[in-house]
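> Structure of the sequence below:
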Amino acid sequence: MIPETGQFALALALAAALVQSILPMLGAARGNLLWMRSARSSSIAQLVLIGISFVALMRSFVVSDFTVLNVVENSNSLKPMLFKVAGTWGSHEGSLLLWVLILAIFGAGVALFGSNIPDALKARTLSVQAWISTGFLSFLLLTSNPFARVFPPPLDGNDLNPLLQDLGLAMHPPLLYFGYVGFSIVFSFAVAALIEGRVDAAWARWVRPWTLVAWMSLTAGIALGSWWAYYELGWGGWWFWDPVENVSFMPWLLGTALLHSAIVTEKRGAFKSWTILLAILTFSLSLLGTFIVRSGLLTSVHAFAVDPERGLYILGLLAITIGGSLTLYAWRAPAMEGGGLFTPISREAGLLVNNLLLATATATVLFGTLYPLVLEAVTGDKISVGPPFFNATFIPIMLPLVVMMGIGPFLSWKRTDLKGVFQRLRFLAVLMGLAGLATWYVLRGGPVLAYLSVAIAIWLLLATLREWTVRIRLLDVPMSESIRRARNLPRASHGMTMAHVGLAIAMFGFVGSSAWKSEEIVFVQPGSIIEIAGFDVRFDGVEQVRGPNYVADRGTLTVSREGEFVTTLYPERRSYPVAQSRTTESAIRSTLAGDLYASLAEPASETASDQGAWTLRILYEPLVFFIWMGSIMMIFGGGLSLSDRRLRVGAPRRAIKSKIAATPAE
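Model (predicted):
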């Protein structure tokens, strides 16, 4: 009965979404305040109904209700409780239910916390959000019912994909979806503004908090997924330019550009059309990623390779959403006022270059991701576009962007004295050069691009800290005065500093773990010793251990350095009888200087296994911890900006005091 309740709640949510998609929009066009405000109650109703459905599915997983097909295919009675809960969104159907739940959360969030948004704009925004909900709720009910029954029920389930039975992957999808779907509300604001025919500083202020929430969640989701790939998959890498990785990365790139563009619209009234276009394209890329992952076009360790007919449904939604919004943009955007003027040397110009580089980088990743799929569809030829292509095209675009990030905060709005900026930064440029030379002197190996990247990361770090010290006049005034100035700085300023420093620190990890990695893949027997990066790693053998729903071969590695004991590592090779699959559990000794990483592969041969011979992968990855540290700092920086009083209180009301700013667009 509980599954049927969940399915019925979904049907009612679809009905509520249909009403919300029409009535408030008509109310905004006719100036009917009652119809406009119906969006609030219907948004809350959607959230409650979809929440009931989601809880019903989760309950089915928790109690191992094997009359539900979704539970049979993605759970098992022996599975730990955490992964039973995570199984709720571990399938195509369950993850789509999570998708529509987050859609409803953002819609209800605007309805509840957007009290200072004009009724007409709020009504149109929530109506557009309901259009998206209608599309995905209908897709869920018509093609991907999460509550489908199976009779007679089996005695036990097939188990969740063992690769997904991990704490990192339990948290990864909700964070990633909060980012993906969070951009939907920014898209809805953009389409509503196009319908209304008005974009101004107040609109940009209303959009910024939601953009920040989505950007922070997407950053956390990508970082967590990268961390999971690093320690779980056993190959020692944190990014492989996998198509599924790329489709989450592209909205992040454009979302970053959107954040900066919205600042210019808010501060100077410029970049209006550019901000609207970025809002549309960012969510469009989220939808494109959904199509690629769920259409059966590709197979990945974390893709839902489902039947192509479902992909066609999403393709239709994609065409309507992107085609309709871009058509509306082409019609309405030319009529928007250009906003404040600025010279080629100004903060506006710097942010424009920033956005153009981010858009170009996104286009590069999009081309590399889609080209193999398009080529195979047209000619039948299969090619692989991997790290060599992306490293050769993406990195040269991003390095100038990082240089601009260091310069941008020193530029003034409208017009800047370039000579004064150079005087402030020339000493930092000298330090950057010296740091690059010092890195080369110490390491004497690796590609030239790696040394250049380290120098540019140091540039960003020093320039960002220098800009912050200038703001608080550190060492120019008494320390008490500097502390007072720091306390009085807007939190958004501290957030920008923290995020930029975080990117600089993450870059050290990107470069160090890629350019100066050491790796050994060897056949070992008990007593074998491997030398790597100054460590001596002794293989002591393998023992079999049993987990809740798996059996593991656990290796023991004793690590020493210059004869001194360092640590013991226990890599595992797990076998899941129900799922009939194997996974690798890496063992990692992590320090700021670098990670010593070990993973146990299959035995060298069946006879070798009897003799205790195994294949062992040992890596030393310098500075890889800086990737996670920098990512956390970027997320924390976004949180600081979000907590800024100007965003918490909200934007001032527009100059027009009328509560019904609902004149139809001409």
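
> okay, CA-based contacts and neighbour counts for the rest of this
Will do.

> SS state for the residue most central in space within the chain?
Geometric centre of the chain, nearest residue: residue 218, 2.6 Å, by Cα atoms, centre = their mean. Here residue 218 is recorded as helix under DSSP: H, G, I helix; E, B strand; the rest coil.

> Skipping adjacent residues, who's closest to it in space?
Leaving aside its chain neighbours, residue 218 sits nearest to residue 179 (4.1 Å; criterion: Cα to Cα, 6 or more residues apart in numbering).

> same check, this time on residue 75
Residue 75 sits nearest to residue 159 (Cα to Cα, 6+ apart), 4.0 Å away.

> pretty sure that neighbour is in a strand, no?
No. Counting by three-state DSSP, one finds residue 159 to be coil, located in no strand.

> before we go on, could you also do this sequence so I can check it against the first one:
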Amino acid sequence: MIIEIGHYALVLALATALILSIVPVIGARRHDRAMMDVATIGSLAMFSLVAFSFGVLTYAHVVSDFSVENVWENSHSLVPLLYKYSGVWGNHEGSMMLWLLILTLFSALVAVFGRNLPETLKANVLSVQAWISVAFTLFILLTSNPFLRLDPAPAEGRDLNPVLQDVGLAIHPPLLYLGYVGFSVCFSFAVAALLEGRIDAAWARWVRPWTLAAWTFLTLGIAMGSYWAYYELGWGGWWFWDPVENASFMPWLAGTALLHSALVMEKREALKIWTVLLAILTFSLSLMGTFLVRSGVLTSVHAFASDPSRGVFILCILLIFIGGALSLFAFRAPRLAAGGLFAPISREGALVVNNLILTVACGTVLTGTLYPLLLETLTGDKISVGPPFFNLTFGLLMAPLVVIVPFGPMLAWKRGDLLGALQRLYVVAGLAFLAAVIFFYIEHGGPVLSVLGLAAGLFLILGAVADLWYRAGIGKVAGRLAWRRLSGLPRSAFGTALAHAGLGVTVLGIVAVTTFQSEHVIEMKPGEVTEAGGYSLHFDGMQPGTGPNYTEDRGHFTIRRAGVAVADTWSAKRLYTARQMPTTEAGILTFGLSQLYVSLGDATKDGGIVVRIWWKPFILCIWGGAVFMAFGGLVSLSDRRLRVGAPRRKAKPAKPAAPAMEPAE
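I've put the predicted structure just below:
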């Protein structure tokens, strides 16, 4: 009975969303406060109903109610409790429920924390959110109902996909969806503003916190997904330019551009039209990612659905929302004021270049992802666009960005001093290059161009530090005064520095792994030894093992350095009994920021086994840098200026004192 109640709650959520999508819009047009108040009450009610429905589905998984088809297909009584929870969204139907839950959560958050918004804008924003909720609730009820019953109920389930039985899956999809769906708020703000015809600095101030929150979660989600694939799939790679990976990366690139564009709009009331367009495109790319994953047009370990009817439904949602929003934009954009002017050499100019590079890079990834699909549709020919294309084009586009980023905070608004910025950063550039050469020498060489990559990463890190250094006046004023200036900087200044430094750390990790990693594929028998990364790996032999729902053969390796045992690790080949599906569990040892990665292959006829061994220097910098970027986003989000209303221009003092540095952002 509880399952039917959960299903009924979802139907009630649809009815609530339908009311919410119509009444507040009419109220905003009539300036009827009672009708506009429906937006707040309805958003909270809709979230409560969806949360209850999602809780019922979770309960069915936890108690292994195999009369529910979704539970039977994606669970097993012997699955550990953690994977019963994560199994809720480890399938198409459950993941769409998670999508809808987060969508209604953001609507409720706007309803609760949007008290400072104009009543008409808030009503329109929540109505647009409701339009999206209606579409996805209908999609779930009509094509992806997770509450379907089986009669008679099977005695046992088919088990969760073994590659998804990992703690990473419990973290990765919720974080990713918080980013994906979080951009729906930016989309709703853009559509609501176009409906009202009012877009100004206040609008940018209201949009920025939601953009920053979505970007932060998406950064963590992409990083978690990359690390999960790295250690769970046993392939030793951290990014393969898989189309589904690209589907999450494109909104991140567009969201990064939107974040910087909104800053320019807030400070200078410039780039209004461009910022609104980015808000629409960012969520449109999120919707496109949903279509790619669930339409069946892609074959990937990440893809869920292969039912063409579901793909057609999502394609219709895509066309309605993207086409409708862009049509509204085309109608309203000519009536919008262009905004303030600024010199090419200024902080605004640097942020514009940042936007251009990010959007062109996003377009490149989009082209490489969709071109094979379009070609196959039109001609029937199948081709693949792989890492060589993406690495070359994306790398060349992003190279100028890492050089430009440290200059942005050093330039003043409206008109900057490029020579002054160069004077502040030339020491930083010299130190970065020197450190890169030393790093290159310690790692015993490699491609000479890697020095430039290492220097670029270090330049980003040191440039972020230099920004805070000069703002505080360290070395120019007394220590106590410098400390007061540093501690008095707004939190967004520290958040920006952390995010830029995090990007530098990630660049360092990418360059170091790409350049200096080593790989060995050998056949080993018990007692044999091989070398990797300055360590000796002694293969001690294989042992059988069992888990709650699998059997495995485990290989034990002792790691020695200079003849002394320093660690040991297990690498395994598992067989999940319910699905009869094998997986590889890599043995990974961490030494500082580097890792030794051991993966088992097939057994040989003479009693040996194929072993793949990678030495990956500084690979943890890749994900550590992403964590730094996300933490920078959280620090910026804690800045009170992002949680209040529109900025007010301060009256100019009669005798302005020359500040030591431009106020931080």
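
> hang on, the earlier thing: counterpart of the residue nearest to residue 218 of the first structure in the second structure?
Correspondence of residue 179 of the first structure to the second structure, assessed by TM-score structural alignment: residue 179.

> Please report the distance of that match from residue 602 of the second structure.
When distance is defined by Cα to Cα, to the nearest Å, residue 179 of the second structure is 39 Å away from residue 602 of the second structure.

> Which one of the two is surrounded by more residues?
residue 179 (31 against 11; other Cα atoms under 10 Å).

> Which helix or strand contains that one?
Assessed by DSSP states H and E, residue 179 of the second structure sits inside helix 167-196.

> what's the average distance of that helix to the first structure?
Taken over the aligned residues, the distance from helix 167-196 of the second structure to the first structure averages 0.5 Å (mean Cα distance after the TM-score superposition for the first structure).

> just checking, what packs against that helix?
helix 81-86, helix 92-113, helix 119-143, helix 201-232, helix 243-268, helix 272-294, helix 308-332 (3 or more Cα pairs under 8 Å, 6 or more residues apart in numbering; DSSP states H and E).

> Distance to residue 34 of the second structure for these - can I get that in a markdown table?
Formatted as a markdown table, these follow (distance: least, Cα to Cα, whole Å):
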| stretch | distance to residue 34 of the second structure |
| --- | --- |
| helix 81-86 | 40 |
| helix 92-113 | 15 |
| helix 119-143 | 11 |
| helix 201-232 | 23 |
| helix 243-268 | 31 |
| helix 272-294 | 29 |
| helix 308-332 | 27 |
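
> Buried residues, stretch 554-572 of the first structure. List them.
Within stretch 554-572 of the first structure, the residues scored as buried using 16 or more other Cα atoms under 10 Å are 554-560, 568-572.

> contacts for it?
534-545, 552-553, 573, 584-589, 598-600 (Cα atoms under 8 Å, 6 or more residues apart in numbering).

> make it 7 Å
534-545, 552-553, 573, 584-587, 598-600 (Cα atoms under 7 Å, 6 or more residues apart in numbering).

> and if you look at stretch 521-530 of the first structure?
Identification of contacts with stretch 521-530 of the first structure by Cα under 7 Å, 6+ apart yields 536-541, 604, 612-618.

> and these, which two are the farthest apart?
536 and 604 (21.6 Å; Cα to Cα).

> Neighbour count: those two, which is higher?
Remark: of residue 536 of the first structure and residue 604, residue 536 carries more neighbours, 20 against 16, as counted by other Cα under 10 Å.

> Skipping its backbone neighbours, what lies nearest that one in space?
residue 560 (5.2 Å).

> How much space separates that neighbour from residue 177 of the first structure?
Using Cα to Cα, one gets 43 Å for the distance from residue 560 of the first structure to residue 177 of the first structure.

> Ok, residue 486 of the first structure next?
Look at residue 486 of the first structure and residue 177 of the first structure: by Cα to Cα, they are 35 Å apart.

> Please apply the same query to residue 207 of the first structure.
According to Cα to Cα, residue 207 of the first structure and residue 177 of the first structure sit 19 Å apart.
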